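Asker: Make a model of this:
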Amino acid sequence: MTDRSNNFPPLPKFLRIKPCFYQNIEEEIPAPHQQLVRRVYTLWMMYSGTLFMNVISCIAWWAGGGSATNFGFSLLWLLLFSPCSYTCWFRPLYKAFRADSSFNYMAFFFVFFLQCVLSFIQMIGISGWGACGWIATVLFFSQNVGSAIVMLITTLLFTVDTVLMALVLIKVHRLYRGGGGSMQRAQEEWSTGVWKNAPVREAGFNAATQSVQGPTLPQYPASVPSYPDNSQW
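Answerer: All right, here's what the predicted structure looks like:
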């Protein structure tokens, strides 16, 4: 408990590159919010899988007579957005629930809203943007049915991703506002520097987890509020 080494992403030990983050939902996230954080993590994996499927669909699009530009952009989106989405919106949400950090909540809301917009644009499927969405797929049925069917799979995945992202954004916002969160709290954290590495809010949590003996669960700091949860997601 006192010597926690980074464990994400899980890389083979023989590589010289080491994991960049420590992630343990059962240990660090308060019990009432563990399920939500797991689902958001699953959503990130689903979106990354959709980007991978989008590369395959763009290859089919290219093979059926489409532009190679779409394949190039789809590969770029996979290499860029998969790690950036984890770093820029899942990690802020993880740290927000871990330490009741309003600054991280605000960072999540801002970046995740842009993520929702991006996923919506990918769902639309503008030709030449490297995303197999509805416009590109429907129009390509008249040119190559086989390729269009492969493209349709990615289109449906982008659609599901967009809907789930919108639901997550609404859910987290309700939890945050229900717990008394506000922009003023985020500004106070910014001005005092609490949002930086090893925030003061986590000191109580670390002390509690280090004092835990045996199989008993860690005690979370009193600063982490109990957010009302009136609905199931």
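
Asker: switch to C-alpha atoms for all contacts and neighbour counts from now on
Answerer: Noted.

Asker: and the residue nearest the centre of the chain, how far is that from Phe71?
Answerer: Centrality entry for the chain: nearest residue to the mean C-alpha point is Phe90, 3.7 Å, by C-alpha atoms, centre = their mean. Taking C-alpha to C-alpha, to the nearest Å as the measure, Phe90 and Phe71 are separated by 27 Å.

Asker: Can you classify the residue nearest to the centre of the chain by secondary structure?
Answerer: Using DSSP: H, G, I helix; E, B strand; the rest coil, the three-state assignment for Phe90 comes out as helix.

Asker: From Met165, how far off is it?
Answerer: Per C-alpha to C-alpha, Phe90 is found 12 Å from Met165.

Asker: one more, for comparison:
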Amino acid sequence: MSGYDSNPFVDPVDVHPFQDASITQASGGTENVGEFNPFSANDLGTHTGTTIPIGDAGSQPAILQTSVEQSAQERASAAQTNLIKQQEELERKAAELERKEQELQNRPIGRALNTGTKENNWPPLPKIFPVKPCFYQDFEEDIPDEYRRICKRMYYLWMFHSATLFLNILACLAYFTADSQYGVDFGLSILWFILFTPVSFICWYRPVYKAFRSDSSFSFFFFFFVFFFQVAVYIIQTVGIPKWGNSGWISSISMIRTNLAVSVVMMVVAGFFTVNAILAVVLLKMVHSKYRRTGASFSKAQEEFSQGVVTNRNVQTAAASAASAAAQGVFQRN
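Answerer: Below is the predicted model of the structure:
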């Protein structure tokens, strides 16, 4: 009953809760916490008693890969190089245009009309000659750089073709003097020279010149159509069928026993015809390869032809005349 004798109003004994022996023992180990080194050798399983410096660790620090940055730099460098090339190309074209403009400004007044048309300069005839030039030709101004060489070669082929036809007249003349029955060859050789020289210029050289100048599909197809026949004519002239007006191999060989000197002259011309045929085939293939790069097509040729017919003044005049004549005929019947 002694518990009941205590005064409940008396202050109880001030008991500190952390003075308990178990708590004091547990909290007594915190005095050396600050001295703990997690990188000490004792904690790593060794007993050296020393701490391993961080710099002596065997592993290297992680390095951020810069492959993405390098690829971005490479793309930027490639783009800059491309821009530099484009700028150089534009500057080159600008210089070319400026050069052409300067040439036009320095050109004499009589060279070009105020309407913008160019004065004809081919064939180059003297001013005192009564016949004036019929065509305008300037490779440097009209033909692009990539087509200029092949266009000049076609022009040289036409010149070689004309020279061969002229030499054919001389060979046929010798043929006629050696044997009078071959006078028909001499007459036909003159006709071929007069006919084929201008016709070849108009029918296959000028079309290929216009095709390269203006990238005309119709001119390309017209050239191919006519030049195939020209190659066939070269082959016939090379063969040299008697009484066809050509000093070819058959005619020249047939004259060996009759007159050797005439036969040699005719063989030289036959060799010229052979060179013409070979060059024509080679240049035809070259023009065809250039044609495939231009993007020309048969549909474009048809479109250009139809537009040319519709816009041609002569065709318009003829159509108007036919329409008016038909209308007058209808009114007269009524």
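
Asker: Kindly provide the TM-score of these chains.
Answerer: Put the two chains on top of each other and the TM-score (TM-score structural alignment, normalised by the length of the first structure) is 0.81; 197 aligned residues with a C-alpha RMSD of 1.6 Å.

Asker: And the residue nearest to the centre of the first structure, what's its match in the second structure?
Answerer: For Phe90 of the first structure, the aligned position in the second structure is Tyr205, judged by TM-score structural alignment.

Asker: got a list of what that match touches?
Answerer: Contacts here follow C-alpha atoms under 8 Å, 6 or more residues apart in numbering; on that basis Tyr205 of the second structure touches Met154, Tyr155, Trp158, Phe223.

Asker: Can I get those in a markdown table including secondary structure, distance to Ser289 of the second structure and neighbour count?
Answerer: Formatted as a markdown table, these follow (DSSP: H, G, I helix; E, B strand; the rest coil; distance: C-alpha to C-alpha, whole Å; neighbours: other C-alpha atoms under 10 Å):
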| residue | secondary structure | distance to Ser289 of the second structure | neighbour count |
| --- | --- | --- | --- |
| Met154 | helix | 14 | 21 |
| Tyr155 | helix | 18 | 17 |
| Trp158 | helix | 20 | 20 |
| Phe223 | helix | 14 | 22 |
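
Asker: Map the residues you listed onto the first structure and name those still in contact.
Answerer: For those, the subset whose aligned partners also touch in the first structure (both residues aligned by TM-score structural alignment, their matches' C-alpha atoms under 8 Å) is Met154, Tyr155, Trp158, Phe223.

Asker: Just the closest of those to Arg257 of the second structure, please.
Answerer: Of all those, Trp158 has the smallest distance to Arg257 of the second structure: 34.1 Å, by C-alpha to C-alpha.

Asker: Spatially nearest residue to the aligned residue in the first structure for that closest one, not counting backbone neighbours?
Answerer: Residue-level alignment of Trp158 of the second structure against the first structure, with TM-score structural alignment as criterion, gives Trp44. Closest residue to Trp44 of the first structure in three dimensions, ignoring its sequence neighbours and counting by C-alpha to C-alpha, 6 or more residues apart in numbering: Tyr86, at 6.8 Å.

Asker: gap between the one you found and Asp100 of the first structure?
Answerer: The separation that Tyr86 of the first structure has from Asp100 of the first structure, given C-alpha to C-alpha, amounts to 19 Å.

Asker: Kindly report the same for Val145 of the first structure.
Answerer: For Val145 of the first structure relative to Asp100 of the first structure (C-alpha to C-alpha), the value is 51 Å.

Asker: Of these two, which one has the most company?
Answerer: Taking other C-alpha atoms under 10 Å, Val145 of the first structure and Asp100 do not tie; Asp100 has more neighbours (21 against 14).

Asker: Map that one onto the second structure.
Answerer: For Asp100 of the first structure, the residue aligned by TM-score structural alignment is Asp215.

Asker: Take the contacts of Tyr205 of the second structure and write them to JSON lines, including distance to Phe331 of the second structure.
Answerer: Below are the contacts of Tyr205 of the second structure laid out as JSON lines (distance: C-alpha to C-alpha, whole Å):
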{"residue": "Met154", "distance to Phe331 of the second structure": "55"}
{"residue": "Tyr155", "distance to Phe331 of the second structure": "55"}
{"residue": "Trp158", "distance to Phe331 of the second structure": "54"}
{"residue": "Phe223", "distance to Phe331 of the second structure": "46"}
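
Asker: Tell me the one of these nearest Ala325 of the second structure?
Answerer: Nearest to Ala325 of the second structure among the contacts of Tyr205 of the second structure: Phe223, at 36.5 Å, using C-alpha to C-alpha.

Asker: Skip the chain neighbours and tell me the closest residue to the closest one.
Answerer: Distances taken as C-alpha to C-alpha, 6+ apart place Trp204 nearest to Phe223 of the second structure, at 5.0 Å, with adjacent residues excluded.

Asker: do Pro242 of the second structure as well
Answerer: In space, not counting the residues next to it along the chain, Pro242 of the second structure is nearest to Ser251; the distance is 5.7 Å by C-alpha to C-alpha, 6+ apart.

Asker: same question, Tyr47 of the first structure
Answerer: Spatially, and ignoring its direct neighbours in sequence, Tyr47 of the first structure is nearest to Asp161 (6.4 Å; C-alpha to C-alpha, 6+ apart).

Asker: And for Pro123 of the second structure?
Answerer: Using C-alpha to C-alpha, 6+ apart and skipping the chain neighbours, the partner closest in space to Pro123 of the second structure is Pro133 (5.2 Å).

Asker: Trace that neighbour over to the first structure, please.
Answerer: In the first structure, the position corresponding to Pro133 of the second structure is occupied by Pro19, as judged by TM-score structural alignment.

Asker: neighbours of that match, just the number please.
Answerer: By other C-alpha under 10 Å, the burial measure for Pro19 of the first structure, its neighbour count, is 15.

Asker: how about the helices of the stretch 51-200 of the second structure, start to end?
Answerer: Per DSSP state H, counting those that start in this stretch, the stretch 51-200 of the second structure carries helices over the ranges 67-106, 139-142, 145-178, 183-200.

Asker: how about the third one: buried residues?
Answerer: What it means is helix 145-178 of the second structure. By neighbour count on 16 or more other C-alpha atoms under 10 Å, the buried set for helix 145-178 of the second structure is 147-148, 150-151, 154-155, 157-158, 160-162, 164-176, 178.

Asker: Trp158 of the second structure is in contact with Phe201, isn't it?
Answerer: Yes - using C-alpha atoms under 8 Å, Trp158 of the second structure and Phe201 qualify as a contacting pair, with a distance of 6.9 Å.

Asker: can you list residues touching both of the two?
Answerer: In terms of C-alpha under 8 Å, 6+ apart, Trp158 of the second structure and Phe201 are not both contacted by any residue.
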